[in-house]
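Visitor: what would the 3D arrangement of this be:
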Amino acid sequence: MMTLNVAAAGAGNAVLLVSNLDEQKVTPDALFTLFGVYGDVHRVKILFNKKDNALVQMAEPHQAQLAIAHLDKVKVWGKNIRVTQSKHTLVQMPKEGQPQDAGLTKDFTNSPLHRFKRPGSKNCQNIFPPSAVLHLSNIPPNIEEDFLSDAFAQHGQVKAFKFFPKDRKMALIQMASVDEAVTALIAMHNYPLSDTNHLRVSFSKSTI
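Guide: Here you go, the predicted model:
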């Protein structure tokens, strides 16, 4: 009987173990942004003694499964990360006054940056595996292609760029590789383009 219960617990678990991270670059915010493509991230904990490992708590178990399906073995900062179900069922916040956490655990439950907080949000239909082409939205009218291309070029080589003909608030940008697109998405999602507009970045299934 034990095995059945363990399997059932695993299936309903929204916490992921992410390993083989670049411990020089990983932050709770970076993982919030990357995993946020596949669901709403509630908490992130980078392990104090093994900083190339982190726990990511999603809002719902099916979002955790989506993240495993799309992010396991994807290259992030040059390393193939592993994404598996964690045996933890929630990420504990450090107790008040625990000095050793040093910002490694972060609660994003009430973040305004969740992509899926409305049930049936159209974002749910736009979930794609990591790709070299990124979909950009929420672009103010005064922002030109050169500005966006230059900003993304800080994170890799930009191969192509195209505004949507019917809606200039959206664009596609193609990076040289999926790896560079992953890095660019982490860096550029929520990038401030004006006081009120923050860029939204997701993976696209389109080509330019």
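Visitor: could you use CA atoms for every contact and neighbour count after this?
Guide: Noted.
Visitor: show me where this structure has helices.
Guide: Per DSSP state H, the chain has helices spanning 2-11, 28-35, 61-71, 145-153, 178-188. These are given in chain order.
Visitor: now the angle from the second one to helix 178-188?
Guide: Spelled out, that is helix 28-35. Between the axes of helix 28-35 and helix 178-188, defined by axes from the mean of the first three to the mean of the last three CA atoms, to 10 degrees, the angle is 120 degrees.
Visitor: please give me the structure for this one as well, since I'd like to look at both together:
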Amino acid sequence: PYPGGGGAVAAPGAGAPADQHHQQAQAARAYDEMCVAVASYGGGAGDTFGGGGGGGGGKPAAAATVPPELRLTNFQQPGAVLMVYGLDPLRTNADKLFNLMCLYGNVARIKFLKSKEGTAMVQMGDSVAVERCVQNLNNVSVGLTGAIPATYKPSGDAAAEQFRQQAEMTEHKLQLAFSKQPYLSEVTNPYPLPDKSPSYKLYVTNKNNRFLNPAMASKNRIQPPSKILHFFNTPPHVTEAELIQVFKDYDVIAPKAVKLFPMKSERSSSGLLEFENTMEAVAAVMACNHAAIESPGTKFPFIMKLCFSSSRSMTIRNGDNSIDSSVASGGTLTSGLATAPDAKHDD
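Guide: Below you'll find the model as predicted:
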């Protein structure tokens, strides 16, 4: 059992009223569909989901095929839960963790543990996603993912001293491990995190999951964290200054260079962002992935999507933020070699 975080695994719906049974059944069906869509969705080649890695350096992500005997309807995908240690307890919340984990697989549930600060449990869509997360995120350092919530006030001298020490930390190293729990049980009354957001959230039906079917999954490029980010699904005429302002608005370090790719259509824009180091880039993904960007003449904002790029440099000349000519043509630099834009990243 994990005090305050939901703990012992209980049979879903045990002793619940009829309406709760109905809600659980609906959620179970949604999760089941998310996990087994790969076995039934044909997926057209024309799907324009763009979850790439900024260049052709990674392998296409395969959507895991789930056999009929594993199509469980009560959130029990074997081996799909992982532990995440070393999170910033003052600034991290469920959405920020989702923004990072969703690059490696579907996210179903996230639960922070009250008994162990800076620790969360994440239920992914399948064991393959868990393996991707552990392989790519274990021992990764994260910078500051925002400002300390102004409303958070520690109680007691010991808590105040701990708060002071945590507030001075500018780097946190993530530690990921497989969990023994088969799934995360529902938490009906989650405790509030420092920013007042709930310590438990369900992401089964979240449209920002990027592996919902084979067509979507195949357009992702699995990349380890790097200082270069690929961005897409931004307004068609967004400027470098507007992109930089997004990160400032979220109180994270802004990129030192921005490269907008030539537009292939008037629907949206994409490009590359370079940060000083990987630590800052990871923090930017956690804080600003899925940030809403308003655009004149549109009813709804664009939801900016970020992922790590296979590019390893964007050469800056004379400090004027001009991008090396090999990238300016719309290509990216992969291990020092210029490559053409990856068609997988069309939006």
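Visitor: quickly note the distance from the residue nearest the centre of the first structure to Leu134 of the first structure.
Guide: Relative to the mean C-alpha position of the first structure, the nearest C-alpha, by CA atoms, centre = their mean, is the one of Leu34, at 1.3 Å. Note on Leu34 of the first structure: its distance to Leu134 of the first structure, by CA to CA, to the nearest Å, is 13 Å.
Visitor: and the strands in the first structure, which stretches?
Guide: 15-19, 41-46, 54-58, 75-76, 79-80, 82-85, 105-107, 133-137, 158-163, 171-175, 200-203 (DSSP state E).
Visitor: which residue numbers in the second structure does the last one align to?
Guide: Mapped onto the second structure with TM-score structural alignment as the criterion, strand 200-203 of the first structure occupies residues 305-308.
Visitor: mean per-residue distance, that stretch to the first structure?
Guide: When the first structure is overlaid, stretch 305-308 of the second structure sits 0.6 Å from its aligned residues on average, using mean CA distance after the TM-score superposition for the first structure.
Visitor: any idea how far Trp77 of the first structure is from Leu134 of the first structure?
Guide: If you go by CA to CA, the gap between Trp77 of the first structure and Leu134 of the first structure works out to 17 Å.
Visitor: before we move on, the earlier item: got the contact list for the match of strand 200-203 of the first structure?
Guide: Applying CA atoms under 8 Å, 6 or more residues apart in numbering, the contact partners of stretch 305-308 of the second structure are 51-54, 103, 223-234, 285, 288-291.
Visitor: still on that earlier bit, tell me which residue of the second structure lines up with the residue nearest to the centre of the first structure.
Guide: Aligned by TM-score structural alignment, Leu34 of the first structure pairs with Leu100 of the second structure.
Visitor: touching, its match and Met286? I think so.
Guide: Yes - counting by CA atoms under 8 Å, Met286 is a contact partner of Leu100 of the second structure at 5.4 Å.
Visitor: rewinding a little: neighbour-wise, which of Trp77 and Leu134 of the first structure wins?
Guide: Looking at Trp77 of the first structure and Leu134 with other CA atoms under 10 Å, you find the greater number of neighbours at Leu134, namely 26 against 17.
Visitor: the residue mapped onto that one from the second structure: what's it in contact with?
Guide: In the second structure, Leu134 of the first structure lines up with Leu229, judged by TM-score structural alignment. For Leu229 of the second structure, the contacting residues are Gly53, Gly54, Leu272, Leu273, Glu274, Ala281, Leu306, Cys307, Phe308, Ser309, by CA under 8 Å, 6+ apart.
Visitor: still touching in the first structure? Go through those.
Guide: On the basis of both residues aligned by TM-score structural alignment, their matches' CA atoms under 8 Å, what survives of the contacts of Leu229 of the second structure in the first structure is Leu272, Leu273, Glu274, Ala281, Leu306, Cys307, Phe308, Ser309.
Visitor: residue in the first structure paired with the second one?
Guide: With TM-score structural alignment as the matching criterion, the partner of Leu273 of the second structure in the first structure is Ile173.
Visitor: ok, now how distant is the aligned residue in the first structure for Val128 of the second structure from Ala8 of the first structure?
Guide: With the correspondence set by TM-score structural alignment, Val128 of the second structure lines up against His62 in the first structure. With the distance defined as CA to CA, His62 of the first structure ends up 13 Å from Ala8 of the first structure.
Visitor: related to what we said a few turns ago, what sits against the closest residue in space to the match of Val128 of the second structure that isn't next to it in sequence?
Guide: The shortest distance from His62 of the first structure to any non-neighbouring residue, by CA to CA, 6 or more residues apart in numbering, is to Ala14 (7.5 Å). Applying CA under 8 Å, 6+ apart, we find Ala14 of the first structure in contact with Gln57, Met58, Ala59, Glu60, Pro61, His62, Gln63, Ala64, Gln85, Thr89, Leu90.
Visitor: distance of the closest residue in space to the first one that isn't next to it in sequence from Leu172 of the first structure?
Guide: Same thing as Gln57 of the first structure. Spatial nearest neighbour of Gln57 of the first structure, chain neighbours left out: Val15 (4.3 Å); criterion: CA to CA, 6+ apart. Shown here: Val15 of the first structure relative to Leu172 of the first structure, a distance of 32 Å by CA to CA.
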